[in-house]
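Trainee: A structural model of the following input is requested.
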Amino acid sequence: MTTHVFIVDPTTFKIHLEYLFAGTGAQDNNVDFNSNSKTSLHPTTENMLIGMIADGSRVRRGDQVIFYLQQDFAKKIFEGKFYGIFKAPGDWSFLDNNDHQQHLKNELEKSLTFRTLIEPYKVYGEGVTEWEALDEIKNMTSPNQMLWSLIYRKLKGNRGNTMITIYEAERLIQLIRNKNNRTELNCQNKLLSFDATTQKIVCVNEQRRIYVGRKEEINLLPRLVAKFRANKSFEAHLQAYIVRNLGKGTNTSLDQTIIGDAQIEWLGNEVSCGVGMQRIDVMPSVVQDDQRVLIPIELKAVEANEKNIIQIQRYVDWIEQYYIPNRQSDIKPVLMAKKTANKTTNNYHMLVDSLNRFNQKNSNRCARLQFVGIEIGKDGLIFEEVPY
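Mentor: Here you go, the predicted model:
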């Protein structure tokens, strides 16, 4: 179960609570590539929107949702605060495109294009301040216990839907519970809302509101395939595709290659692993035979080369220092790239040498580095482990 943190302001937070949905958007951009191989958007804009789709695609039924209310001095929000806890009743975000029909656009005072329905789970009135969650180190014995996913998001200005790890979610939720003396709101048959004056989630004696907006299913495969065949960069699209489909039975070759018959317990994308720009493209945590396995996946829209191994080594180093002390797991790194057309080149031999050196160096630290090739088949993407 993954926990997703959605960024809100006082206006949007009230609407999210009253209509029970969360969402992200990007100014006035309109998505024209859904179920479509072409787009009129600039590649930078397209990739930004694809990134948001990837974030929404990691939402699975039963996942938890927490809201982060941003600091806004003009509205007397002097500290950012975390509120929760809600759950996702279904898989994935849906599309409500940016046009005059977009549901609640006027009330939100902005466009939220990618949306996720939510339902109350354990809702608490008071929010935990950013300082309490991210800066206070009381009861911590090591830096790796800090909520690094949220700290990295703050440093890098990441998108409006950030996942946090299982152990980070446990800590943040306990902080929220303690802030509220472990007392949940009882809003049965009442409307949830946000009181901007007291900065609390409240129960209102009004009838619950029903979300009636459009819920267009998102399909990036035609666009991904078109970019693949045109030899254009498709890493962002591939990430969104994998996050959406991994473990869902929609692409057998993907499931068999990456997770086998293991069950996903947590799923992350763009997982920050340092104060620089290092991010793990996709990282599921799976459970098989009662053993947890963390799978950092490096994606490449071109054929792999030896430099990719340097990045994976950094991922393993970071995971060992920051993740494993909090949640003991095996590590199974994966390099996924466009299928190599010619394996007789010097570049390919150098890649294989690098793969073997990595395995020798890390034999006691992680599983053998898995190399996966991607190609286009009759029915879409085919993923295949490459022996080396």
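Trainee: from here on, contacts and neighbour counts on C-alpha atoms
Mentor: OK.
Trainee: residues contacting Val243?
Mentor: Contacts for Val243 (C-alpha atoms under 8 Å, 6 or more residues apart in numbering) come out as 54, 57-58, 267-269, 282.
Trainee: tell me the SS of it?
Mentor: State at Val243, reduced to three classes by DSSP: H, G, I helix; E, B strand; the rest coil: helix.
Trainee: any idea how many residues pack against Asp99?
Mentor: By the criterion of other C-alpha atoms under 10 Å, Asp99 has 13 neighbours.
Trainee: would you do the same for the sequence below? I want to compare the two.
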Amino acid sequence: MIRGHVFVVNENTLPIHLKYQFVGTGAGDRDSNISLLADMLRVKEGDYIFFYIEGSENKKGRFFGIFKSKDNKVYHLKGEDAKKPNLPKKLIYRKDIEPYKVYSEGVLEFIALDKLPIYSRELLWMLIYRKMKGKRGNTMLFPWEVERLLNMIKDENNGNIITCKDGYDFDNQNFRIICGDKKYYNHGESFRLNFNKRDINSETAFQAYIMQELKIENNKYYPEIFGKNIAWIGNEVFAGAGMQKIDILTIEKADCDDILYRIIELKYVKNNNLDDIKRAPKQLEYYIKWARDDIGGHLRNAKSYNTKPILLILDKTNNILSNPENFPKDVLSEIKDLNKISYEPEIWVMDFNNNIEKIL
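Mentor: Predicted coordinates for the structure are as follows:
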């Protein structure tokens, strides 16, 4: 199952990405942004990398490819180092990439996003949602979306790839990738989050840590929750034109062609206030209906028997784990009731001492 991610660039940054073969995201003048970090940690070794260059008054936006993520490492640069080498703006989170099948010409944004295909399911919904919601510099694609974008770029170039012995560059005048001189930049030591109350101090930080720990195909980080044979990972997955986003979505590949969609809602409990948890059943219900192929129709072949909702709670103060009888009975009942439209709903609670308990 193929995985891919689109990185937003411009005429000034794309040549540098191509010459030095890395991707990056930035948060203006800030040196950290946990949401951007979570997005970057989602990108795994071997994932396809596409560039989207923003349009201007004289040139239309285009999608270029195809590169691959070189490894699982993420780098965090701060201050003026985040503008190196020769960048017009700070890119604080980075990953190294390598060429896969590089095509010279890009696919126009109009063709990729606005031109209507025969079937609505062929639309690149993740990129359309990204455009509507705005300015996500690193957007994941569903496997079928990756395949469609790959084919569009291939067709635009009549299947002709460019093989450059010494690296790649970008021709701003003609808006195309060309051969150039490969350069190298040392980003420093790779970055890792630690599972403690200082690093994991919010729900988004919890999500970022999970993105860091999950592995493709042979996942050992709580496989009972996230799946063992993971084929695809998504975070902050747009689920409709509103503000709804699925915290974590994994696709687990079972025997033969069977798959299991795991829709995971995260909650970070700092004290005894469980009000946020009470929102979880309705959130999960909405995601299930958005996802199921026979209802919402956004996840291919997602049915009631292979769409699994999970509520995962990180209990900072250990109040739930030490007193599970105080867990809201209405939440327990409502999530259990989701088995009418999904597969075996579950509730898990963990703390910073690596204690974990299945409540449902």
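Trainee: thinking again about what came up before, got a markdown table for the contacts of Val243 of structure 1, with neighbour count too?
Mentor: Shown next, in a markdown table, are those (neighbours: other C-alpha atoms under 10 Å):
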| residue | neighbour count |
| --- | --- |
| Ala54 | 27 |
| Ser57 | 24 |
| Arg58 | 28 |
| Leu267 | 25 |
| Gly268 | 25 |
| Asn269 | 24 |
| Val282 | 23 |
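Trainee: inside helices: which ones of those residues?
Mentor: Secondary structure assignment by DSSP state H places 54, 57 of these in helices.
Trainee: and of the contacts of Val243 of structure 1, the nearest to Gly247 of structure 1?
Mentor: Leu267 (10.4 Å; C-alpha to C-alpha).
Trainee: what residue of structure 2 takes the place of that closest one?
Mentor: Counting by TM-score structural alignment, Leu267 of structure 1 corresponds to Ile233 in structure 2.
Trainee: skipping its backbone neighbours, what lies nearest that match in space?
Mentor: Leaving aside its sequence neighbours, Ile233 of structure 2 sits nearest to Thr250 (C-alpha to C-alpha, 6 or more residues apart in numbering; 4.7 Å).
Trainee: in a strand, the one you found, correct?
Mentor: Yes. Counting by three-state DSSP, Thr250 of structure 2 is part of a strand.
Trainee: tell me where the stretch 201-350 of structure 1 has strands.
Mentor: In the stretch 201-350 of structure 1, the strands defined using DSSP state E, counting those that start in this stretch lie at 263-272, 279-288, 291-294, 297-299, 330-331, 334-338.
Trainee: okay if I get those as JSON lines plus distance to Ala367 of structure 1?
Mentor: Listed next are those as JSON lines, based on distance: least, C-alpha to C-alpha, whole Å:
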{"stretch": "strand 263-272", "distance to Ala367 of structure 1": "18"}
{"stretch": "strand 279-288", "distance to Ala367 of structure 1": "14"}
{"stretch": "strand 291-294", "distance to Ala367 of structure 1": "10"}
{"stretch": "strand 297-299", "distance to Ala367 of structure 1": "13"}
{"stretch": "strand 330-331", "distance to Ala367 of structure 1": "6"}
{"stretch": "strand 334-338", "distance to Ala367 of structure 1": "10"}
